[in-house]
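Undergrad: following is a predicted model, sequence given first.
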Amino acid sequence: MKTIFIPIYHGLQSVNILQTDAIHVLLSEPDTRVVVFCRPTKIAYYKERFKGYPNLVFESFVFELETTFIERILKFIGSNLLDTWDVYYLQRRRLMSIGKPFRYCAARVVSKILGNAKILRRLYRALDLRLNQRQVFGKYFEKYQPHVVFASDVLGVNDTIMLREAKKRCVFTIAMVRSWDNLTSKGVVRVQPDFLLVQTPRMFEEAVRLADMEPSHLEIVGVPSFDHYNGFVPDDPLLISKILSLSPGRPFILFSPLFEHYTESTVSILKYLETKINDGALPKELAVLVRYPPSYTSRKLDEFDGSKCIFFYQPGEHFPDTKTRFDWEFTKDDMRILANTIYHSKVTVNFVSTLTIESAVLDHPVVNIAFETMLHPSVNNSLRMLFKQQHIVPLLEIGGSKLAESYDELISHINSYLLDPTQDALGRKKIVEEYVPMFDGGTGRRIGKVILDRANKVPPRNV
C-alpha cells in the first residue's frame, strides 16, 4: 500500500486539501493510504467528519516549537533570511511590540547582508538540515513507511519539520505555498522540497527568486480555495438573510474587520458608518454586516449593542489556539455562505484582504480602506502601512477596486457603487486573470493528481 503523509495545522490547509477534490483524488485508488497529522484539539472533529474513508488516517500531533538554543537560532535566521519589504515590515512590528532593539538590529543584518545571497541561503539550508537532529515524527515514519510527504504549507512550522525528516530519510517530498502572501513575508523556505506547487505565475517567479527553486521543479496549479466559486449559483437571498440574522430583503454592505492592533480603527470606522447611515449620508435602510475573520475570537464590541444597522457574523468551526486567535475549520456550507454573502451584499469593504480577490471572482464591487483613524499611529497600528506590502502593491496597481483614503472617500465610494455596481468591472476581470489563474474548479484535482503520480513512481522505501 502506498502511503502519503500530509500535515494540516491551519484552517486554510484544510480548505485547500480536505475541502477540495484533492483528497478524493488521493483516495480514489484503493491501495493508497493518506495519513493526516493535526492538532490534538481537532482529532475528534476530523475522525467524525471523515469516518466514511477507511484509507484516511488521522494522527494527533502537537504543534511543535523549537526547544534548543540551536533550533531557536536557526529559526531566527530563517525568519529573517529574505531582504523583502514585507520581512522588514514584520521586523519593525516586532520591535514596536516587544522592544529588544539588539534583536531587531540582528534581524536587519541577517536580511541585508545574508538575505540577498543565494549561496548563503543554500549554506543556511544545509546547516539547518545538518544541525536539527530531533526526530519529531520518527515513530510515524517507522510505523507507516510513507512513499511521499506532501506539505501543503511549505513555510509552516510542522510542515518544515516533517519535510526535514523526510529529506533525511530519502522520502520524496512535495510541497505547496499555502497563500498568496507567504513567499515574501514568512521568511526563507528552510527545506526545499523535491517538487513545489504554486498557485499563480507571480508565485512561480517568487519561488525561483526567493526560495531558490529550479523552474523544472515547480508547477502552477491554480488556487484551490477558489474551486467552489467556479459555477457558483447563488441561493435565495431570503435564506441568506435568515442565516446572517438580517431582516429579509434588507440591503447590506459586507465589512471585513481587523482586530488586535487595529481594533480601535475598526471601531472608529464602524461608528462612522453607523453615523452616516443614521444621518442619511448613506441610505437609511442600509445595514453593515461585520464578518469576523475565521481565526479571530469573537471580541464583543459593546459599542454596538442595540445598534439598528451594525450586525456581526462569526463563520466556521473554532478550536482553541491563543487568547486572541482560533484555529478554524470551514465546511462546504461555510464556503457557500461566504460566496452568497459577497454576492448578495451591495459592496464589500475591507483592508485589501483575500476578500478583495473573492469579490472580484464574483464581479462584485470592492472598497479598500487606506486611511489612518489615529493621529500618529505606530507601525503596528498604521493602516496605510498595510498597503505597502509586496503582495498588495501589484493588486492595487491592477485596479478593480476603489481605494478610500479618507472617511469622506469611504462614503463617496460606497454611494458610487450603490448607484453603479458595474464600475471597475474590467479591473476585477484582470484581478481574476492574475490572481486566480486556471479558474476552472479543478485545482484540487490537479493537486491530487500530482501527488498521486509521484507516489506511483516512488518505489517502497526502508526507513
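TA: Sure thing, it's come through.

Undergrad: CA only for contacts and neighbour counts going forward, please
TA: Fine.

Undergrad: quick check: Leu239 is in a strand.
TA: No: Leu239: not assigned to a strand; according to DSSP: H, G, I helix; E, B strand; the rest coil it is helix.

Undergrad: residues near it, how many?
TA: For Leu239, the neighbour count with other CA atoms under 10 Å is 14.

Undergrad: and what of the one 10 residues further on?
TA: Around Gly249 sit 13 other residues, with neighbours defined as other CA under 10 Å.

Undergrad: and it, which of the three is it?
TA: coil.

Undergrad: also Ser378?
TA: Recorded secondary structure, Ser378: coil (three-state DSSP).

Undergrad: who are the neighbours in contact with the nearest residue to it once chain neighbours are set aside?
TA: Distances taken as CA to CA, 6 or more residues apart in numbering place Met96 nearest to Ser378, at 7.8 Å, with adjacent residues excluded. Met96 makes contact with Ser378, Val379, Asn380, according to CA atoms under 8 Å, 6 or more residues apart in numbering.

Undergrad: with Ala287 instead?
TA: Arg250, Pro251, Phe252, Ile253, Lys308, Cys309, Ile310, Phe311.

Undergrad: kindly recompute the last result at 7 Å.
TA: Ala287 sits next to Pro251, Phe252, Ile253, Cys309, Ile310 when contact means CA atoms under 7 Å, 6 or more residues apart in numbering.

Undergrad: now these as JSON lines including secondary structure, neighbour count and distance to Tyr88?
TA: Output for these, formatted as JSON lines (DSSP: H, G, I helix; E, B strand; the rest coil; neighbours: other CA atoms under 10 Å; distance: CA to CA, whole Å):
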{"residue": "Pro251", "secondary structure": "coil", "neighbour count": "18", "distance to Tyr88": "41"}
{"residue": "Phe252", "secondary structure": "strand", "neighbour count": "23", "distance to Tyr88": "38"}
{"residue": "Ile253", "secondary structure": "strand", "neighbour count": "22", "distance to Tyr88": "34"}
{"residue": "Cys309", "secondary structure": "coil", "neighbour count": "19", "distance to Tyr88": "39"}
{"residue": "Ile310", "secondary structure": "strand", "neighbour count": "21", "distance to Tyr88": "36"}
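
Undergrad: and here's the other structure:
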Amino acid sequence: MNDNGQKKLLIVITNGFAATNVIHSGLIQHMARLYELHILSDLLGENEIRAINRHFGINVKLFCEQIPAETAILKPLRLIGKAVFFRHFHIVTQTIRESQQAFWLRYSTVAFANVLECLGITRSVLVFLRKVIIARSKRMDIATKIVQQQFDGIISTSPLDIRENIIINSLGAKTPSLAMVISWDNLTTKGMINADHDYVLLWNKYMANEYRTFHQPLCNVPSKIHVTGIPRFDLYFQLDPDQVTERCFREKFGLGSARIILFATSAAKHFPEQADIVEHLVAYAKMRGNVKILVRCHPGDEPENYRLYEQENSVIIPTPQVLTGGTMVPGLRSLLDLSEMLKYADICINVASTMRLDAAACNTPIISIAYDGNKIKPYSHSVRRFYDYTHQMELNKLAIDRFVYSKQALFEALDDTLFNAKQNRINRTEMIQRFTHYTEALSVPTILNTIEEWLR
C-alpha cells in the first residue's frame, strides 16, 4: 500500500488483445483512480505509458523488468500437457486442428493419449505435468524485484500464456493473483493454465462451465470464478447511433449516402485468400451501385494484400492505427473507431471471428464467410472448419448471422440484408446476452467490484 492509502497492483500485459481488454475498454482509467497501478509488459514502453496517461488523465507507472522467456525444459512439458489435455477432454477444436497435421505426428499423439487412457492415468499425468511446470517456474529468479515492491496483488491479463504463468508461479503465495481470460476461445484452444490464481474472471457462464470442467480439476488450489462480461463491449453498449455522429463518420470516409458493407478480416494465417472476398464485394458494388466497402484489417492480417483494390471507388481501407510507431498495440481510439464502423455499417462480414459477437452487440446484421474465395479446399484446410470449433458451436445455434458458402450465396445474402427491412427488426444484441453476459455497460463496474473483493 502506498503513502496515500491506495493498494499497489501490478498488471502483466503480453498480448495486444489483452491490452484492448484492459486499456482501450477504459478499465485502466477507473482502476487508476482507485489503485496505484504498475504495468509489466513486453509490448509497452515508456512512450506508450506516457500516451496512455495523457489519453486517460491518469498516472500509471511502467514496471521495468524483462518478461521471462519459456525455457527449453518448460516448452516440451507444456506441449505434451497440451496434447494430453485436449485428448482427455475430447475437445473438438483440437481434433479439427489435427486433421492438418502430418500423419506420423497425429498418429503418435493419438497413440500416446490412448495408452494413458487405457491405463486410466490421464488425469494423473496432467496433474503431474502441471505440478512439474509450476515447480520449474518457481526456480526461475524473476520475482525478486516484484517482491521488493510489495504489491498488494498481481493481475495476469493473458493467463494461458506460459510467460505470465512463470511470473505468477515464481511469486508463489507471496502475492495474491487474479486472472482475466481475454477471449471466449482461450479455454478450449490454448491447453492448460499452468498457474494457480486466487480469482479467475470470465466472460460468461459458458466459459465458467468450461473452466470448471477442463481447468479447475487440475488446480492445486481451486480459484474463485467470477463472470464479469466483456469489458471492451461496454463501449458498444454506451454508444447509441445518432445523426450527427453518423454524418461525421460518413464524411470522414467519404461514404456519402451509400450503403456500407464492413468487411472485418481475419488473421492472414487463417484465411490467406481473403482478398478474393474483397474482389467479390467489389463486383457486387459495381452491379448494385451506391455501395461502399470498408475493409478493416485484423491485427494479424496484411493490409498490403488489399492495396490493389484501393483504386476502386467502392473500397476504403482505413489505415490501422497503433499506439506508437514501435508497438503492435492498437491506437487508443481504435475501439471507438471500430464501434462506429459497426454501428453505422449496414452489414458486417466476418470469417469465423469474435467479430460475430461485436457486430451482434451493435445490433448490426452479420454475414459469415464459409467458403474459400476463388479456391476449393478440403474441409481440413477450409474456413468452414473454424465454425465447428468448440467455442463457436453454441453461438451457431443462435442463428444471429447468415452463413454463405459461395460467391453467389454472398450476393444473395447481401441483397436480402441491404434491401430487406425485415432484417433490421431482429434484436441481435439481446440474442447474444448468454455470451456477453450484459447488454448494458456493466462489465467494467463488475470487474472493479470483483477486484475490490479480491483485495480485501
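TA: Looks like it came in fine. Because the structure is predicted, anything quoted here is derived from the model rather than measured.

Undergrad: so after superposing, what's the score?
TA: Once superposed, the chains reach a TM-score of 0.86 (TM-score structural alignment, normalised by the length of structure 2), with 437 aligned residues with a CA RMSD of 2.8 Å.

Undergrad: nearest to Ala117 of structure 1 among the contacts of Ala287 of structure 1?
TA: Ile253 (46.8 Å; CA to CA).

Undergrad: nearest residue to the alignment partner in structure 2 of the closest one other than its sequence neighbours?
TA: Using TM-score structural alignment as the criterion, Ile253 of structure 1 maps onto Ile261 of structure 2. Nearest residue to Ile261 of structure 2, sequence neighbours excluded (CA to CA, 6+ apart): Ile293, at 4.8 Å.

Undergrad: the nearest residue in space to Ser99 of structure 2 that is not next to it in sequence: neighbour count?
TA: Take Ser99 of structure 2 and drop its neighbours on the chain: the residue closest to it by CA to CA, 6+ apart is Ser380, 5.7 Å away. Residues near Ser380 of structure 2, counting by other CA under 10 Å, number 15.

Undergrad: show me the contacts for Ser380 of structure 2.
TA: Applying CA under 7 Å, 6+ apart, the residues near Ser380 of structure 2 are Ile96, Ser99, Gln100.

Undergrad: quick check: buried residues in stretch 315-328 of structure 2?
TA: Val315, Ile316, Ile317, Val322, Leu323, Thr324, Thr327, Met328 (16 or more other CA atoms under 10 Å).

Undergrad: what's the first one in contact with, if anything?
TA: The reference is to Val315 of structure 2. Applying CA under 7 Å, 6+ apart, we find Val315 of structure 2 in contact with Lys292, Ile293, Leu294, Tyr309.

Undergrad: all strands in the stretch 151-300 of structure 2, in order from the N-terminus.
TA: Ranges of strands within the stretch 151-300 of structure 2 are 153-156, 177-180, 199-202, 224-227, 259-264, 291-296, based on DSSP state E, counting those that start in this stretch.

Undergrad: circling back to that earlier point, farthest pair within the contacts of Ala287 of structure 1?
TA: Top of the distance list for those (CA to CA): Pro251 and Ile310, 12.2 Å.

Undergrad: quick check: closest non-adjacent residue to Trp328 of structure 1.
TA: The shortest distance from Trp328 of structure 1 to any non-neighbouring residue, by CA to CA, 6+ apart, is to His318 (4.6 Å).

Undergrad: circling back to that earlier point, which parts of the helix or strand hosting the residue nearest to Ser378 of structure 1 are buried?
TA: Met96 of structure 1 belongs to helix 85-98 when elements are defined using DSSP states H and E. Neighbour counts over helix 85-98 of structure 1 (16+ other CA under 10 Å) mark Asp86, Val87, Tyr88, Tyr89, Leu90, Gln91, Arg92, Arg93, Arg94, Leu95 as buried.

Undergrad: and the gap between the fifth one and Gly156 of structure 1?
TA: Per CA to CA, to the nearest Å, Leu90 of structure 1 is found 17 Å from Gly156 of structure 1.

Undergrad: do the second one as well
TA: Note on Val87 of structure 1: its distance to Gly156 of structure 1, by CA to CA, is 16 Å.

Undergrad: now do the fourth one
TA: Using CA to CA, one obtains 20 Å as the distance from Tyr89 of structure 1 to Gly156 of structure 1.

Undergrad: so what's the most centrally placed residue in structure 2 closest to, chain neighbours aside?
TA: When CA atoms, centre = their mean is applied to structure 2, the residue found nearest the centroid is Ser183 (4.0 Å). Spatial nearest neighbour of Ser183 of structure 2, chain neighbours left out: Trp203 (7.8 Å); criterion: CA to CA, 6+ apart.

Undergrad: and that neighbour, what's its match in structure 1?
TA: So, by TM-score structural alignment, Trp203 of structure 2 is matched to Gln199.

Undergrad: do Leu27 of structure 2 as well
TA: Counting by TM-score structural alignment, Leu27 of structure 2 corresponds to Ala22 in structure 1.

Undergrad: so its match touches Arg445, yeah?
TA: Yes: counting by CA atoms under 7 Å, Arg445 is a contact partner of Ala22 of structure 1 at 5.0 Å.

Undergrad: those two - which one has more neighbours?
TA: Ranked by neighbour count (other CA under 10 Å), Ala22 of structure 1 and Arg445 place Ala22 first, with 23 against 20.

Undergrad: test my guess that Phe312 of structure 1 contacts Val290.
TA: Yes: in this structure Phe312 of structure 1 lies within contact range of Val290 using CA under 7 Å: 4.7 Å.
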